[in-house]
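S.K.: only geometry, no sequence info:
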């Protein structure tokens, strides 16, 4: 029973093998291995397999020397590789499309592409093409191509919701019954405390404390706890008493606010974007 053995089994039963891997890691039967990082390595191999050498070689260098090495260095049992892997996949995919167009259209590679090539590519497609910037910086810093450059992209500002909208959504989450309780709690944490959904998804039960004499509750997002007012406090107590998915591979003592959906490390019932 090894990671290598499960990798072999995953070729014919990927979902089942990954579920068992997560269970074994959770119970200490296998050493820790971030599932997103492991799948990212396989994803890179699959991405390169059918590319022409003129495209595959610079993409392999970019994916391995820049992204894979960086993600390995920052990934720990407490810090999942999910977000950086997602970002890296986007940049690699856009880079593949750019280099494939460059070779098919102009028979040029990363080493001899021009500034005009980059400007043309950016001007004739969607804004997602701007994700090639990291690759352009990479080939310039590694000496592959000193003649090209690409500045930072500044996203257009988006208007914030009004106070009336925020209050209306809070009222719906506090009193409505159309959504599940975990979803409502997550939404209130976002609207009431301005917490990003990624942080909400990672919130642990030990971040919440209750004064036994007064019954007052506090929650800690940073160095200092902040009070939890009613009626949200009552809703949060109800959620803590009946957290979902405690019959899966995670045990009933799990400190996660949203225990595992399966054993893949995904929090349940968190609104889209929580990852």
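M.R.: That came through fine. Just so you know, these numbers come straight off a predicted model, no measurement behind them.

S.K.: only C-alpha atoms for contact and neighbour calcs from this point on.
M.R.: OK.

S.K.: What are the boundaries of the strands in the stretch 51-200 of the chain?
M.R.: Listed in chain order, the strands found in the stretch 51-200 of the chain under DSSP state E, counting those that start in this stretch amount to none.

S.K.: quick one, helices of it?
M.R.: Using DSSP state H, counting those that start in this stretch, the helices of the stretch 51-200 of the chain run over residues 53-61, 69-74, 82-106, 115-123, 133-141, 163-175, 181-193, 197-202.

S.K.: Mind putting those into a markdown table with mean neighbour count and distance to residue 31?
M.R.: What follows is the helices of the stretch 51-200 of the chain, written out as a markdown table (neighbours: other CA atoms under 10 Å; distance: least, CA to CA, whole Å):
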| stretch | mean neighbour count | distance to residue 31 |
| --- | --- | --- |
| helix 53-61 | 18 | 28 |
| helix 69-74 | 12 | 15 |
| helix 82-106 | 17 | 19 |
| helix 115-123 | 14 | 44 |
| helix 133-141 | 18 | 33 |
| helix 163-175 | 14 | 41 |
| helix 181-193 | 19 | 31 |
| helix 197-202 | 18 | 22 |
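
S.K.: Who are the contact partners of the closest residue to residue 188 other than its chain neighbours?
M.R.: Counting by CA to CA, 6 or more residues apart in numbering, the nearest residue to residue 188 once its immediate chain neighbours are dropped is residue 170, at 6.3 Å. With contact taken as CA atoms under 8 Å, 6 or more residues apart in numbering, residue 170 is in contact with 188, 191, 192.

S.K.: Alongside the first one, take a look at this:
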């Protein structure tokens, strides 16, 4: 191939074809083997060859393709244990399949969509991808709320950004605050962690984080700060 006598073949594609032949040989049911062979030939290999023409295939791509075959075979076996074949698969079967080990079984959805598209099974509903709240992207209004609260920490307590980013939940006390001129309530942060008494690079007064006791001694109140002027 290097000399141009033979056509170039992508290495990852060649390795996958070898793996596929060995994998299909381990499938006992001829009907299951036929479905997987058709899926690999008419869907996976077509996609891989098209991508290989544009550049070398990555190992992660072929690994994902192997997972699709593995989980598709596991689904066919699981479905047969329930007394059904792919042609008579019902919505209750798909729901039960995805109830456990969703992340592990998700690669089978490529095979299931292909079966629906080629009329090998009824058109059913696959569960959507679940996004945890911690992984969901912040919406614009949520970003603006965070920025407003950070700005108040800078204005009310003269805290630099290097100090604000080190705040944790344990460093903040929730205290009732009067309605703001904008008509919405804000949480008044009162720093209480001794480790944050000097957050900046120097221990100047501007970088000192006031404690509730210091506020009570001075008689000052955060409500009488620049926001209430």
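M.R.: The structure has been received and is ready for your questions. The structure displayed is predicted, hence computed values, not measured ones.

S.K.: Just give the TM-score of the two.
M.R.: TM-score of the superposed chains, computed with TM-score structural alignment, normalised by the length of structure 2, equals 0.52; 136 aligned residues with a CA RMSD of 2.6 Å.

S.K.: hmm, back to that, with respect to residue 39 of structure 1, which of the helices of the stretch 51-200 of structure 1 lies nearest?
M.R.: Closest approach to residue 39 of structure 1 among those (CA to CA): helix 82-106, 9.3 Å.

S.K.: Helix 115-123 and that closest one, what's the angle between them?
M.R.: The directions of helix 82-106 of structure 1 and helix 115-123 differ by 120 degrees, with axes from the mean of the first three to the mean of the last three CA atoms, to 10 degrees as the criterion.

S.K.: which strands and helices sit next to helix 82-106 of structure 1?
M.R.: Where contact means 3 or more CA pairs under 8 Å, 6 or more residues apart in numbering; DSSP states H and E, helix 82-106 of structure 1 is packed against helix 35-48, helix 53-61, helix 133-141.

S.K.: Those: which one's closest to residue 81 of structure 1?
M.R.: The closest of those to residue 81 of structure 1 is helix 35-48. By CA to CA, the value is 5.8 Å.

S.K.: mean shift between that closest one and structure 2?
M.R.: Once superposed with structure 2, the aligned residues differ from helix 35-48 of structure 1 by a mean of 1.1 Å; criterion: mean CA distance after the TM-score superposition for structure 1.

S.K.: can you count the residues close to the aligned partner of residue 40 of structure 2 in structure 1?
M.R.: In structure 1, the position corresponding to residue 40 of structure 2 is occupied by residue 63, as judged by TM-score structural alignment. Per other CA atoms under 10 Å, the neighbour tally for residue 63 of structure 1 reads 22.

S.K.: Quick one: map residue 153 of structure 1 onto structure 2.
M.R.: In structure 2, the residue equivalent to residue 153 of structure 1 is residue 129, according to TM-score structural alignment.

S.K.: picking that back up, I'd like to know how far the match of residue 40 of structure 2 sits from residue 15 of structure 1.
M.R.: 25 Å (CA to CA, to the nearest Å).

S.K.: Equivalent analysis for residue 153 of structure 1, please.
M.R.: With the distance defined as CA to CA, residue 153 of structure 1 ends up 38 Å from residue 15 of structure 1.

S.K.: Give me the more crowded residue out of the two.
M.R.: A count of neighbours by other CA under 10 Å puts residue 15 above the other of residue 153 of structure 1 and residue 15, at 13 against 10.

S.K.: Quick check: residue 219 of structure 1 is in a strand.
M.R.: Yes. Under DSSP: H, G, I helix; E, B strand; the rest coil, residue 219 of structure 1 sits within a strand.

S.K.: residues near the closest residue to it other than its chain neighbours, how many?
M.R.: Nearest residue to residue 219 of structure 1, sequence neighbours excluded (CA to CA, 6+ apart): residue 208, at 4.5 Å. When neighbours are defined as other CA under 10 Å, residue 208 of structure 1 has 20 of them.

S.K.: That concludes my questions; thank you for your assistance.
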